[in-house]
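> Here is my input; please provide its structure:
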Amino acid sequence: MPPKAGRTGRPATETKARKPRYLISDLCADLDAYLAPEQVSEVYRAYLYGAEAHAGQQRQSGEPYIYHPIAVARILAELRMDHKCLAAAILHDVLEDTGKPKSELAALFDDEVAELVDGVSKLTQIDFPSRAEAQAANFRKMMLAMTRDIRVILIKLADRLHNMRTLGVMAPEKRRRISRETLEIYAPIANRLGINSLRLELEDLGFRHLWPWRHQVLEAAVRRARQHQRELVSNVETAVRRRLHQEGIDADVFGREKHLFSIYRKMQEKAKSFKELVDVFAFRVVVERVDDCYRALGQVHNLYKPVPGKFKDYIAIPKSNGYQSLHTVLVGPQGAPIEVQIRTRDMHRIADAGIAAHWLYKNAAEGVGAKALADDWLQNLLEMQRDSGDSQEFLEHVKIDLFPDEVYVFTPKGRILVLPKGATVVDFAYAIHSDVGNTCVAARIDRRLSPLRSVLRSGQTVEIINAPGAKPNAAWLNFVVTGKARANVRGYLKNLQAQEAEALGKRMLNAELARFGLDVDSVGESVIGVYAREVHLDTPAALFAEIGLGNRLPLLVARRLAGVDGTGAQTEVPEEGSPRRLAIRGTEGMVVNLARCCRPIPGDAITGLFSPGKGIVVHRCECRNLGEFQSKRDKWLEVEWSDDPKAEFQTEIRVEVGNRRGALATIAAAIAEQGSNIEYVNSREKDGVTSTLDFTINVHSRAHLATIMRRLRQIPLVVRISRLAR
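From the prediction side, this is the model:
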């Protein structure tokens, strides 16, 4: 039997310790609060088996390995998970790290526990060509196991959270890799399942380890802001609480500090400094009933004027992860914006627990909404994996699906569908059903006939028009945004017969060649064959099939063929004549220019736009000017830097310095020290105290630029430094 807890609920054997405790007695004390004694005993039996299996193994920190499974189980115990999930959490590394067979787990415990452990275990018996392929295959295996039992991903999230808490012992490069994976995959999954408590800590730890300096600076800025705004927060909190009490509304009112990573993300998205962000602090009002939420909203709007266009009702229309709340922004004292969230106590608990509320409140209806939404998402995952060609493509589709900035649209019967921002009619059709998406030909948006590429806005009613003989089109890949739609279209195209793909590609290429007064026959098989060999394809037929399958844009192939001189010579004319070697899929022989508005450099995430007369113009993915081309997604290209672009690239930085004699010379000398040449500098006085220096400098890569900026920050005169993008 597990050790008993004392009267206070803490283990009787506890001793004073500052370090985190990983004792089974602590876990059993937590479980006594909500599990039956025989269920606690089952978890303890799993501990005994796991401790024996991991005997002699240590974590990198030097601690016994069994500490880690216990810590994972304690995280799940905070979510009030059932005893089988907790037993699987304690055993989650047994199959992978100790060589114990799955059949032994099934015999000693049961099939349910064995399946959960197997779902979390990596594919160690298969050799993969690269780390990326191994990661994608393991992720696919885990996600498929999750579709059978959602507890698989809950164990994995708890496992990742404890690993992130103890990441400090890892080498810097491994810390960064694990943190990036956490921010790109696991924190978004926690958000998608509505488990806010896990998401916030995963994001904070990922941010802390991936960008430690940025985290430190932002944390210090929030600490200073907290001191300055303490009185304002207290006054607003008191005023709201008093007003609600006067109206007979029983409410808990408290100010809360915005999450560090959400502040950082908002600074990036809006290109603003910390000082320009006004909603670092917010307020939460928690009431008893739903009608109290709307009454409280009316009172706070009477107390402080609301900001137009900033009210969102997530109670009437919940988020895709089941989150419900009223959000509003008010003009507070001294004109300071105040963000307020109003929700019931049940909504408040579900906002933290999400899908876990299904286990936490088994006898209530509280977790049902989150579970139903999660089940819909799992069904979409099954369809995506069915239509994905390989594990890496599946991972790409899931990543797309994990970052929804949501819009809410209606079917003609009044059903609400939640789609990512930028979703089109085709995305909507596939969200209803795969067959509806495969045969859609047009739509009526608010009763007006609209094309398939129409981008949807919240509140619209969409009716899909289908035709029995219609089929998915490769061009849809240029504008669909949901993972489900992309996977369905790609899956269909990959299943086309080779002859159909070839015929389709030939027709598409002929349509583009017609712009130049040509067709496939007039260009000639020999010329097409030369181009096909240039792009590593054996025959013209293989080139046509590539176009038909959506792997190459017919417009670019047509332009290249129209200019081929029969020798297969290629030209690449980069910006200002200097060598800029870019690996650009499907654009061999095209003119490539670097955009002057954002000046991309190696290491930046980039995308390409086809521009008549300019060839391929390469922009940074965050370039503001890309917004102008959202309606022309068919002109966008996938672009990547070559492995070693041996060249220098121009970029612009802005340095704000104290207005002192010799400041420019000091900054210029520091830039030169780091092996960079200054092409242009512009100096102007800002306010008599500081001056602004804009430099155009040459760098080899983003890492080189980061080195220069770090060096400049060490100069006492420097107040602020940033990279410019016009």
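
> contacts, neighbours, all on C-alpha from now
OK.

> Name the SS class of the residue with the largest distance to the centre of the chain, please.
For the chain, the largest distance from the centre (CA atoms, centre = their mean) belongs to residue 522, which lies 47.5 Å off. Following DSSP: H, G, I helix; E, B strand; the rest coil, we place residue 522 in the helix state.

> and for comparison, fold this next one:
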Amino acid sequence: MTATTPSVPVDPSVLPPYVLALKERAAYLPEAQVARVLRAYEVGAHAHRGQERKSGEPYITHPIAVAGILAELGLDAETIIAAILHDTLEDTELSRADITAEFGEVVADLVDGVTKLDKMRFSNRQEADAESFRKMLLAMARDIRVILIKLADRLHNMRTLGAKDAPARRRIARETLEIYAPIAQRLGMNKFKAELQDLGFRSLHPDRYRVISERIRAALGNRREVMSKIEHALAARLAADHLPARVVGRIKSPWSIYSKMRNEHKSFAQLMDVYGFRVVVDSAMSCYMALGAVHSLYKPVDRRFKDFIAIPKANGYQSLHTVLLGPFGAPIEVQIRTAEMDSVAERGVAAHWAYKTDSGPANSAQARAREWLSALADSQAHTPSSAEFIENVKIDLFPDEVYLFTPRGDILALPRNATALDFAYAVHTDVGDHAVAARVDKKLLPLRTRLESGQLVEIITAPSAVPNPAWLEFVVTGKARTAIRQYLKHLQHEDAVDFGHRMLDRALDALGTNIDAIPTKALDRFLEEAKLRRLEELLADIALGNRMPDQVAHHLVALRGGGRATTAPHVSEKIRITGAERGVLSFGNCCHPLPGDEIVGYLSSGKGIVVHRVECPNVAEFRKSPERCVAIEWDRDVQGDYRAELRIEVINRPGVLATVAAAIAAADSNIENVEYVERDAAAATLLFAMEVKNRKHLADVIRRVRRTGVVSGAYRYPL
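Here you go, the predicted model:
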């Protein structure tokens, strides 16, 4: 081995104090594994020799401290060894082959995974390097121990952040609050999350942290006697009911106070005027008995009880939460849980570590974390864009869950504001794709209905139903968004290929030829030059505005032989559109074209054809790029609803808006939006956005509006 020391037994008498502390923390491991951990220290110390931290300490003190944090969680020897060596691949001459030879493939994989994460730099959640963040989450999906090492590494760095300069402290603190603390929360590691948040808050906003900390200390000084009385009363009540329990007062952290003050617009006094206690009992049944006991001592506050034992949170957290009205008129928040639940609440996936073993069932946090990571891996396989993938993950990292029941009694946890359609996709992608409506508590409701905890939801499907682009406007879960986009992209590709074929045919027709007359060799040569694999890719590129059909036609004719073709007048027929080519076509918001209007298409790169009315004021500008203008017209049979806007001048009197809206509804038009453009005592001008079938339908709406007797003018907008 090139960079490691000879393997000799470690003499405990010469070990530095920080290594002895790690040895004590790892005493739960078999003796042979402890020897491997000490050997890892030897290898790491040799590899990092001569290196120092910013504080002046030997560099090896940092990886040993990280390993100590993980040993406190009771993790396996491989994880602790990998933690000791986690910086060696990046910062020393030690190679992956060296680590594999000495400690095995598993440790080498873990060190390699953490090394890749260490190369990431986030300025904030919005500007996160999407591709790197994606790699981090996929490394987690392959082996969750990678992120446990990274979280412990981050925690120790936050504890020793004082040695860094101010800009670095702020950057690392913001990254911690916006990336790593939420991941710790999602993995159920509340103790890690709380310390990361408070250390991040202290470094990012030192003055705010100091003021709030001082006010908490002052408030606690005045409250200790009250807290002690309540604690003794709770303990006595539980003892009287023969319920062995541990009662502990809970103190809010500076970060949680600051977050609630900012997000819930509450004062410091409002937040501190709440007493918090945790009751730890011996079994789940005892939790419910303890709940009855505390409710008999102090009256519960209505609608402030939550049962996270029967319905655990998405990260595996289990507890009973209740709010009581205390003896001094202040609310008392009580959490009731077993010792096992308390361990999972504090340490999440790291509680009672059982990594990939059949010796016993994983705890609920581990099982749910693996489900989440498995879903992430599945999602990224169907999401080519890193930024889109991260957008979906952020939804999962910052949830306020609602808990819903399927008709079979299964429980699904979804983010707050989830809709019936999100529920459908959570059940199965096929259910979501064919959903038409939902029965929520046996009441028939539309798919866009927002759901609330405790509802029973049944999805109604139809084989003919398919995803709709409008669905993306109201779904909130990453799974639903990914599935809808995947379906629409498939449809878009088919539409784009068909439309691109028509555009290229028309361009070739103008040159006196057609696609069938282009030899296969010439076509293959063009595709090779353009770095395209198939003709379908070329046609889709044309339809989406990434290539100009006229330029492609000229190039193909030139490759066929006989030199580059000269431009001929465009005598071909216009391309007919049905409006159903929504993956390729979009409609200009500047003029809102309707079936029946004379129209022109403009090729916009990446968007495809944007349709405008011929009289649209922007068309003059488009004509300056004739190669991007596409001659199109409406087909005879056009289906669907199209947006139109009406400018309506009315006499300003009570009930006029309702009168006009009734006239529009009577003409079978759906109103999307209404706004006042101008208004005075005598008259007002309203702008109505609505859906109509075509130009004739809009004319019918205008006629009905003019007949109301309260309208002095009604015009299509823009004219």
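
> before we move on, the earlier item: please pull up the equivalent of the residue farthest from the centre of structure 1 in structure 2.
Superposed on structure 2 with TM-score structural alignment, residue 522 of structure 1 falls opposite residue 597.

> coming back round to it: so what's the residue farthest from the centre of structure 1 up against?
Counting by CA atoms under 8 Å, 6 or more residues apart in numbering, residue 522 of structure 1 makes contact with nothing.

> From residue 505 of structure 1, how far out is it?
Distance, residue 522 of structure 1 to residue 505 of structure 1, by CA to CA, to the nearest Å: 17 Å.

> what's the longest helix along structure 1 aligned against in structure 2?
The helix that spans the most residues within structure 1, counting by DSSP state H, is helix 212-246. Mapped onto structure 2 using TM-score structural alignment, helix 212-246 of structure 1 spans residues 206-240.

> can you check stretch 169-179 of structure 1 too?
Going by TM-score structural alignment: stretch 169-179 of structure 1 matches residues 163-173.

> Tell me which residues are up against the matching stretch.
54-55, 122-123, 158, 161-162, 199-201, 203-204.

> closest to residue 26 of structure 2 among the residues you listed?
residue 158 (22.8 Å; CA to CA).

> which residue packs closest to that closest one, ignoring adjacent ones?
residue 199 (6.2 Å; CA to CA, 6 or more residues apart in numbering).

> any idea of the angle the helix or strand hosting that neighbour forms with helix 206-240?
Element membership for residue 199 of structure 2 (DSSP states H and E) is helix 190-204. On the basis of axes from the mean of the first three to the mean of the last three CA atoms, to 10 degrees, helix 190-204 of structure 2 is oriented at 150 degrees to helix 206-240.

> Mean per-residue distance, helix 190-204 of structure 2 versus structure 1.
Following superposition, helix 190-204 of structure 2 is found to deviate from structure 1 by 1.1 Å on average (mean CA distance after the TM-score superposition for structure 1).

> Show residues contacting that helix.
Contacts for helix 190-204 of structure 2 (CA under 8 Å, 6+ apart): 151, 155, 158-159, 169-170, 172-174, 176-177, 180-182, 184-185, 208-210, 253-255, 345-348.

> Same check on stretch 363-380 of structure 2?
Taking CA under 8 Å, 6+ apart as the rule, stretch 363-380 of structure 2 contacts 137-138, 140-141, 186-188, 314-317, 344, 348-352, 389, 393, 478-479, 482.

> OK, contacts around the alignment partner in structure 2 of residue 445 of structure 1?
Correspondence of residue 445 of structure 1 to structure 2, assessed by TM-score structural alignment: residue 440. Counting by CA under 8 Å, 6+ apart, residue 440 of structure 2 touches 455-458.

> How about residue 335 of structure 1?
Residue 335 of structure 1 makes no contacts at all, as judged by CA under 8 Å, 6+ apart.

> helix, strand or coil for the residue in structure 2 that it lines up against?
Residue 335 of structure 1 maps onto residue 329 in structure 2, with residues paired by TM-score structural alignment. Using three-state DSSP, the secondary structure recorded for residue 329 of structure 2 is coil.
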